[in-house]
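1. Just the structure for this:
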Amino acid sequence: MSHAEIVTIRCRTDNYAYLLRAHDRTALFDAPEAAPILEALAERGWELDQILLTHHHNDHIAGVAELVAKTGAKVTGAKADAHRLPPLDISVSPGDICEAAGLDAEVIDVSGHTVGHIAFHVAQAEAAFTGDSLMALGCGRLFEGDPAMMWDSLMRLNELPGNTLICSGHDYCAGNGAFALSVDDRNDALRQRIEATASAERPCAPATLDEERATNPFLRAAALAASLGADTPADAFAKLRSMKDHF
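-> Next up, the predicted model:
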């Protein structure tokens, strides 16, 4: 592992943005609003070099213009989504390797929440920046894609090493945890995670992929299929996503 530091920044009411620091360079993943990000940079005496965007929703890009104006940071985003992202300096596609704070970042297609949504896996930092695809104890609502698309995206992320830190875009932990318990109430690891979050021992995001595998019902679709009356893990996922939408 390269020496890298990740800083989680709470923005708006429930968004997360992330700073990645390595090689005396600083990259930002998503920009919900500028003020708390500029404050975090100033506290550390860091200059912002890059902004990497996961998808086009306003609560992930609203701070880009101000940050670019104040820092000169270069913006990276999905080529397929360029028409609805802020102006891009670097356009990337799934399978590409781009740069983030001097480290290699693999671009992964995680369409589902939106079509064209990407994640960035920075192996040297043992982290993946997943936006609103795989989230703490959950996954993003399907605004543009369908369940099969999101299931494929989650399975791509599930291939990453178990110690990968999943840096997702929101703190929906209370609602996601309540839903998870409603479908997986015998899961001791899930109960322990929810209790730790509720007692403020630590936030529930980011968490390792192994922890998500053990507690996130959407990654546990295969284990939950029988209780849901589903024939396949993909069918179980589709049923879980529909149940969560109406929870």
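
2. all contacts plus neighbour counts: C-alpha atoms, from now on.
-> Noted.

3. got a list of what D49 touches?
-> Shown here is D49, whose contacts under the criterion Cα atoms under 8 Å, 6 or more residues apart in numbering are R25, T26, A27, T71, G72, A73, K74, A101.

4. And the nearest residue to it once chain neighbours are set aside, how far from L52?
-> Distance criterion Cα to Cα, 6 or more residues apart in numbering; nearest residue to D49, sequence neighbours excluded, is A73 at 4.6 Å. In this structure, A73 lies at 10 Å from L52, with Cα to Cα, to the nearest Å as the measure.

5. Just want to know which of those two has more residues nearby.
-> A side-by-side neighbour count of A73 and L52, using other Cα atoms under 10 Å, places L52 first with 27 against 21.

6. so the more buried one touches V68, yeah?
-> No - proximity of L52 to V68 does not meet the contact threshold set by Cα atoms under 8 Å, at 11.9 Å.

7. on that earlier part again, just the buried residues of the contacts of D49.
-> R25, T26, A27, A73, K74, A101 (16 or more other Cα atoms under 10 Å).

8. Among the residues you listed, which one sits closest to K244?
-> For the buried ones among the contacts of D49, the closest approach to K244 (Cα to Cα) belongs to A27, at 33.1 Å.

9. hey, where'd the helices end up in this protein?
-> For the chain, applying DSSP state H gives helices covering 34-44, 58-61, 64-71, 147-158, 173-183, 188-198, 209-215, 221-228, 233-245.

10. want to try TSV for those helices, with distance to V107 as columns?
-> Listed next are the helices of the chain as TSV, based on distance: least, Cα to Cα, whole Å:
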stretch	distance to V107
helix 34-44	23
helix 58-61	17
helix 64-71	20
helix 147-158	11
helix 173-183	26
helix 188-198	29
helix 209-215	17
helix 221-228	25
helix 233-245	24
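
11. now the other sequence, so there's something to compare against:
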Amino acid sequence: MSVMEYPATQHQHFAVFPIAAFNDNYIWCIQPESSDQVWVVDPGDAAPVIAALTQKKLRLAGILITHHHRDHTGGIDALLRHFGKQTPVYGPDNTAIHGISHPLTKQGDYRLTAGHTTLSLQLYAVPGHTLDHIAYLIDDALFCGDTLFCAGCGRLFEGSAEQLYQSLQKIAQLPQDTKIYPAHEYTLSNLKFAAMAEPDNQALASFTEQAKQLRQQQRPTLPSSVARELAINPFLHCDDARLAPILSQHWQTAADSAVTRLKLLRQWKDNC
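-> From the prediction side, this is the model:
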């Protein structure tokens, strides 16, 4: 099985490259500098991971999971069979996820060691899309699963609009140069909806052209950044009352709070 290779994004102590899976998933690989080992985030499918690491002559150090959905967890068992049952799997403390060897129960700082690699990270609880959702901040790279997408956010499958609002605020308050690594290539669809919600957003229009060119070249639109999302993502603009008129017009109801605006935006996107 050959795997399309994408350019890696360089950080101070590691590089990050994606492995494409299913129709639009990215399994992010974190490769510490001077190491032939990688950590993978949300391996929904083992086959492309095994193929990519074999092709690159890399070994699997560990696995990070953000939430319980199968397109993020489905490859755990096969990866453990292939690379060894001793491979550590970190993720939410949720018995619905088979294979978690190191459940993470609290927000805060962690130092994860596997093989000859170590990851120092900050863990964030970001419920909304699911109740168990967590995100990993490693230096200036945030691996946020399905909580925040480029120009969008995850559906409210389990949590409330209030929970998702608070989770998005945690991300919005990170340094603006933080790179954002969501788990899906939903960017063009999200940009189309964002333009409906914010038709006068010039930053949004400009980035849309850039994103279209990237996809025409079969290149990822990711990673994004906190600065970009603050400029183009309507789901991070819910504190701005300028969203209220278009939401009120669409839904024929008042959009008089940030949480209400987020809820109405998400419902609108769900029905598009």
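
12. Can you pull the TM-score for these?
-> Remark: TM-score between the superposed chains equals 0.93 [TM-score structural alignment, normalised by the length of the first structure]; 243 aligned residues with a Cα RMSD of 1.6 Å.

13. Just the ones of the buried ones among the contacts of D49 of the first structure in strands?
-> Secondary-structure check on those using DSSP state E: residues within strands are R25, T26, A27, K74.

14. just the contacts of D49 of the first structure now: which is nearest Y18 of the first structure?
-> Closest approach between the contacts of D49 of the first structure and Y18 of the first structure, by Cα to Cα: A27, at 8.2 Å.

15. Just list the residues touching the nearest residue to the closest one once chain neighbours are set aside, thanks.
-> Taking Cα to Cα, 6+ apart, and ignoring the residues beside it in sequence, A27 of the first structure has Q50 as its nearest neighbour in space, at 4.6 Å. Listed by Cα under 8 Å, 6+ apart, the contact set of Q50 of the first structure reads T26, A27, L28, A73, K74, V75, T76, A100, A101.

16. Test my guess that C173 of the first structure contacts F179.
-> No - with contacts counted by Cα under 8 Å, C173 of the first structure stays clear of F179, the gap being 9.8 Å.

17. what about the aligned partner of E212 of the first structure in the second structure, how many neighbours?
-> Aligning on TM-score structural alignment places E212 of the first structure opposite E229 in the second structure. Counted with other Cα under 10 Å, the neighbours of E229 of the second structure add up to 23.

18. can you tell me how far the most centrally placed residue in the second structure sits from F149 of the second structure?
-> In the second structure, the centroid-proximal residue (Cα atoms, centre = their mean) is P182; its distance is 2.1 Å. From P182 of the second structure across to F149 of the second structure, the span is 6 Å (Cα to Cα).

19. what does P32 of the second structure give?
-> 25 Å.

20. One more: Y26 of the second structure?
-> The spacing between Y26 of the second structure and F149 of the second structure, counted by Cα to Cα, is 12 Å.

21. measure stretch 195-207 of the second structure end to end?
-> With Cα to Cα applied, stretch 195-207 of the second structure spans 11 Å between its terminal residues.

22. Can you give the contact residues for it?
-> Residues outside stretch 195-207 of the second structure that contact it (Cα under 8 Å, 6+ apart): L191, A194, A231, I232, N233, P234, L243, I246, L247, L265.

23. For those residues, which entry has the maximal number of neighbours?
-> Across the contacts of stretch 195-207 of the second structure, the neighbour count under other Cα under 10 Å reaches its highest value at P234, namely 28 neighbours.

24. which non-adjacent residue is nearest that residue?
-> Leaving aside its sequence neighbours, P234 of the second structure sits nearest to A194 (Cα to Cα, 6+ apart; 6.1 Å).

25. Tell me which of the contacts of D49 of the first structure you also see in the second structure.
-> When the contacts of D49 of the first structure are mapped onto the second structure through the alignment and contacts are counted by both residues aligned by TM-score structural alignment, their matches' Cα atoms under 8 Å, the preserved ones are R25, T26, A27, A73, K74, A101.

26. Surely the first one is in contact with G102?
-> Yes - taking contacts as Cα under 8 Å, R25 of the first structure lies within contact range of G102: 6.7 Å.

27. Skip the chain neighbours and tell me the closest residue to L154 of the first structure.
-> Nearest residue to L154 of the first structure, sequence neighbours excluded (Cα to Cα, 6+ apart): L134, at 6.4 Å.

28. Please say which position in the second structure the one you found maps to.
-> When the structures are aligned by TM-score structural alignment, the residue of the second structure matched to L134 of the first structure is L148.

29. Who are the contact partners of that match?
-> Contact partners of L148 of the second structure, counting by Cα under 8 Å, 6+ apart, are G154, L168, P182.

30. what's the answer for H117 of the first structure, then?
-> The neighbourhood of H117 of the first structure, defined by Cα under 8 Å, 6+ apart, consists of T54, H55, H56, A78, D81, D109, V110, S111, S133.

31. Apply 7 Å and report the result again.
-> Residues in contact with H117 of the first structure, defined by Cα atoms under 7 Å, 6 or more residues apart in numbering, are T54, H55, D109, V110, S111.

32. so what corresponds to the third one in the second structure?
-> For D109 of the first structure, the aligned position in the second structure is occupied by A125, per TM-score structural alignment.

33. Run a quick neighbour tally on its match.
-> The burial count for A125 of the second structure: 20, using other Cα under 10 Å.

34. any idea what sits nearest it, other than its immediate chain neighbours?
-> Computed as Cα to Cα, 6+ apart, the closest residue to A125 of the second structure that is not its neighbour in sequence is I134, at 4.6 Å.

35. count of neighbours near whichever residue in the first structure pairs up with that neighbour?
-> Across the two structures, I134 of the second structure finds its equivalent in I118 of the first structure, going by TM-score structural alignment. Residues near I118 of the first structure, counting by other Cα under 10 Å, number 30.

36. Please apply the same query to A69 of the first structure.
-> A count of nearby residues for A69 of the first structure, using other Cα under 10 Å, gives 9.

37. Kindly report the same for the one 10 residues further on.
-> As a burial measure, K79 of the first structure scores 15 neighbours (other Cα under 10 Å).

38. out of everything not next to it in sequence, what's closest to it?
-> Closest residue to K79 of the first structure apart from its sequence neighbours, by Cα to Cα, 6+ apart: S91 at 4.7 Å.

39. can you tell me what part of the first structure stretch 158-175 of the second structure aligns to?
-> Residue span in the first structure matched to stretch 158-175 of the second structure, by TM-score structural alignment: 144-161.

40. circling back: which residues sit in contact with the match of D109 of the first structure?
-> With Cα under 7 Å, 6+ apart as the criterion, the residues that contact A125 of the second structure are Q107, H133, I134, A135.

41. Same check on S168 of the first structure?
-> With contacts taken as Cα under 7 Å, 6+ apart, S168 of the first structure has the following neighbours: F129, T130, G131, D132, L134, M135, A136, P206.

42. Sweet, I'm off.
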